[in-house]
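K.L.:
only geometry, no sequence info:
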């Protein structure tokens, strides 16, 4: 018999449970928990698994619509893309593991999000990553960037799925806590989606995939805690991934699903065997019994506690139709993966964990999931931002060159060239554009993907920042010719027990919800990552929005590549808003003023106009950070032709007013475009032309080759 540690206040705290929560456990059980039971409660009641600080506010988000097949609550969200097909997608964080062990932390983030997708019966077709790191000059940033990028590439490239977009930013608030948000999407038949709710009493519970080890024990609890100077002690809680095993696991699961053997299936992610078994039972209104001696292990002498909390990768849990056991086992034998019946579903509300005949945990299952704590944390609204201080006179050419060569706005090619973005041969628009685009294999349809948020805006004005994250995702899809369908979110914040941080969360949720409603982009899946702090210093609020859009035909794609004879047209109203702008941050080290306000009605109107104009225009690009000047320069670089803009003024060139696009088109098409704009009430102005070998802003001129070299060279110089 294993001797278990004495449960002390220090041990309770180490498991991320408060004294009140531990008292609640005792009252619920009418006794003290065993050590294994304490670990199970710790896993299921932490923020990462229970959403105890965020559930109240997540319920306010719009999650339904005619396009939605499955909203939040499953492994991933599902939307209808017509012709009997569905798109399955989700975004999830792997922040804490990636800071502790960058390569494996990022790699297993990719592995986990891919399992979320193929668990539901979908074959992955695309991934993205939204990455936030500290200052380039910080001593850890170089190793973190290189490790994370290598880990993403190593796992995704070996698995064989294209990485077609994402984000990369640098800011001092991430010095002690980088963010690694992973997105994956897959295709499935709309009538062949697999869910995680168990059904039927006495059904076999089957363990599938790789063997269980001690890697990742306590990972979910670690992901719900702040960092301090004991960070290195947490390294053993980071999982280790094997993309080749994951590839075999996907193929085995897809083959198994075709046999009709699967009643329900759940990947083992955070909290491993504990979370997967509890969630399957809870969703199906059933209990679960596990016999741990039947669990395939790769290490000897593992305890019940370790087995229940291990986060070893490439594992699944399934409820099986008993008459199909031999068929199912044959599939997994073929793929050289473990297949073991480790328990059964039971009628009682009970989570019974046994090992060699000894009861290690006997808990009411509902208490672990459906009845987990839910908090209405005190929160303070973010104070209105003070007016922006006066801005000194700038040289427009020098300002543009500084912006476009800064790590935040330079070309990301150094990153995405380390990823395979063409595997599967369906990538139509590669990373570096407003949205990555992948053909729906065997059809003429395509799906566009983007990821967006501006954390400076979210700190200055959480409501407008939340709106803007969704609105920019909407613009990126529209600028690519896609009809926006739906979104997934990855809500990264600091400590929710600080009222000002909780206020940021509440404000961003309000803004996100309002934008999703008006722009008809419901949230169908997502993840909340809290306690992103080190030594009490939190990150900028970073509610990343991943969005998908549908193109009925690949001929509808709009690229950001102008022709050298095109004119340049601006869509939307320009007031010259410079508060919280890229210009302020990069040139002056300032983050003052209010965030730009978002007119959601104008966003929808202008985006629909751009899509309607696709037959008249050569190229489109949305305006965001850096305003008109940066967007025009990016188009010039993409088209390998100069651009000239006659009007001057810092606010005009670098302001970040929302709802705007740049369009390139032949001059002969302008009258028809103007008529369409007038008919729909869209502000439209001809502002310049492409051609030549320079970028000209009023009287300021820069050679295009100098700008291009600066744009492409910044990241390799910093990290290569």
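P.N.:
Yes, it's here. Predicted model only: the values in this text are computed from it and were never measured.

K.L.:
CA only for contacts and neighbour counts going forward, please
P.N.:
Will do.

K.L.:
Give me the contacts around the helix or strand hosting residue 547.
P.N.:
With elements taken from DSSP states H and E, the one containing residue 547 is strand 542-551. By CA atoms under 8 Å, 6 or more residues apart in numbering, the list of residues contacting strand 542-551 from outside reads 81, 91, 130, 183, 445-455, 458, 466, 469-470, 473-474, 477, 481-493, 508, 557.

K.L.:
Narrow those to those in strands?
P.N.:
Counting by DSSP state E, the contacts of strand 542-551 place 81, 91, 130, 183, 446-452, 483-492 in strands.

K.L.:
can you tell me how far residue 106 sits from residue 124?
P.N.:
According to CA to CA, to the nearest Å, residue 106 and residue 124 sit 18 Å apart.

K.L.:
quick one: which of these two has more around it?
P.N.:
Using other CA atoms under 10 Å, the more surrounded residue of residue 106 and residue 124 is residue 106, with 33 against 24.

K.L.:
is it true that the more buried one touches residue 180?
P.N.:
Yes: using CA atoms under 8 Å, residue 106 is in contact with residue 180, at 6.7 Å.

K.L.:
got the angle between the strand holding residue 547 and strand 446-452?
P.N.:
160 degrees (axes from the mean of the first three to the mean of the last three CA atoms, to 10 degrees).

K.L.:
Next SSE downstream of strand 542-551?
P.N.:
Taking DSSP H and E, what comes next after strand 542-551 is strand 567-571.

K.L.:
Please compare the first structure with the one that follows:
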């Protein structure tokens, strides 16, 4: 059985035949269609969704049909496997295609396109000081970082009542029926990073997906890559593609999170200008039991604990892009050994953690605000330093927990050699960074209305 994605029936039939070392004969007169008069060309390349291609033993046809009828699903026998290496397509009693199947898959020609390495990013220029709360407002008023509830609240996110962790809190979590287990899902990429440094940007996309799963207590299992780039016939674009793949591959190996599926979307350009390189990483993690989930929100009086180094890296940061309209400097470096060690530490000490999020776009400032706002309480961070608040250094998490748990967490971190420090406290009705302060209600209103105001 295989899903129908790119190139629809063509791709799924050819790939399955090739894997089985068989040919395939398709009778398009038997393919269910939504419209009359579709050509063979249209039917073979249609990418209609929610479709699967299945190979059945002939004696199982009646049993399979009964199951599909039970669930009110379309079901049709549209062809058969054949011994010869042929891909035969028949429509209206006329042969529309007859060619070697393997020529379309296993023995298809492969491109070896010329590529040039992306040049090193120019050093970041001086960054003017900004009031920390004004910097936060610049982020949460942007469609990129504003609350996305206006989108997902229009859709059913609780199908079959299996949703355990709803949208808006990093990775989503759903139950697995009759097992006591649950799966966590996330998808991540920062195109600015990949544009500046495809190799580090590719590593970072995997690392952030790993952190998002870890932050809810799940053990990362596997990933899917969605490679979205411009025209690969341009050596500089192909260079982005090559660099990103190298970074993704290294990160997947280091974090034991293999790529198990994926897709590629190329030639994404408008008037000759390509999109930012966007190798999105989707990832899945496992919770052996729901008791393993880090599911809470910060509570009044919780300490804010930073796992990882203090912020320092503003190159290609959200603050630089949204507040200063700049995209300069290098992407942050990703220490994969630190990512693995810090992720393991979070999962091993989950019983001490009340709430957790990873630090990525917007650094400590945005992470602390989002945690606090989700709980409907304020937060006070001790520092007002711009790099410490908005720096996007990697391998970092923000944890909320009670004083006794925080003390135990710090002892455990010392033993494990993991950087860990108290950086503030949750509670009250305002957001305070250093000496800069604003009412939570005012910031929350901006955060929850900005996206609809921009695109609604």
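P.N.:
Cool, got the structure. Values in this document were obtained by computation on a predicted structure and should not be read as measured data.

K.L.:
How is residue 372 of the second structure assigned, secondary-structure-wise?
P.N.:
For residue 372 of the second structure, the assignment made with DSSP: H, G, I helix; E, B strand; the rest coil gives helix.

K.L.:
contacting residues for it?
P.N.:
So residue 372 of the second structure contacts 297, 298, 378, 379, 426, 427 (CA under 8 Å, 6+ apart).

K.L.:
quick one: what's aligned to it in the first structure?
P.N.:
Taking TM-score structural alignment, residue 372 of the second structure has residue 636 as its aligned residue in the first structure.

K.L.:
separation between its match and residue 424 of the first structure?
P.N.:
30 Å.

K.L.:
Now check the second structure for the residue matching residue 395 of the first structure.
P.N.:
Per TM-score structural alignment, residue 395 of the first structure is aligned with residue 131.

K.L.:
cool, and residue 322 of the first structure?
P.N.:
For residue 322 of the first structure, the residue aligned by TM-score structural alignment is residue 58.

K.L.:
Kindly report the same for residue 570 of the first structure.
P.N.:
So residue 570 of the first structure corresponds to residue 306, using TM-score structural alignment.

K.L.:
and that match, how many residues sit next to it?
P.N.:
22.

K.L.:
Quick one: residues contacting the residue lying farthest from the centre of the second structure.
P.N.:
Within the second structure, the residue lying farthest from the chain centre (CA atoms, centre = their mean) is residue 93, at 45.9 Å. Neighbouring residues of residue 93 of the second structure by CA under 8 Å, 6+ apart: there are none.

K.L.:
I'd like to know how far it sits from residue 31 of the second structure.
P.N.:
Distance from residue 93 of the second structure to residue 31 of the second structure, by CA to CA: 14 Å.

K.L.:
swap in residue 3 of the second structure?
P.N.:
From residue 3 of the second structure to residue 31 of the second structure the distance is 16 Å (CA to CA).

K.L.:
pretty sure residue 673 of the first structure is in a strand, no?
P.N.:
No: looking at residue 673 of the first structure with three-state DSSP, it is helix, so not inside a strand.

K.L.:
ok, it - contacts?
P.N.:
Residue 673 of the first structure neighbours (CA under 8 Å, 6+ apart): 613, 616.

K.L.:
Map it onto the second structure.
P.N.:
Match for residue 673 of the first structure (TM-score structural alignment): residue 409.

K.L.:
and residue 451 of the first structure, what pairs with it in the second structure?
P.N.:
Checking TM-score structural alignment: residue 451 of the first structure goes with residue 187.

K.L.:
nearest spatial neighbour of that match, skipping sequence neighbours?
P.N.:
Sequence neighbours aside, residue 282 is the residue nearest to residue 187 of the second structure in space, at 4.0 Å (criterion: CA to CA, 6 or more residues apart in numbering).

K.L.:
so what corresponds to the one you found in the first structure?
P.N.:
With TM-score structural alignment as the criterion, residue 282 of the second structure matches residue 546.
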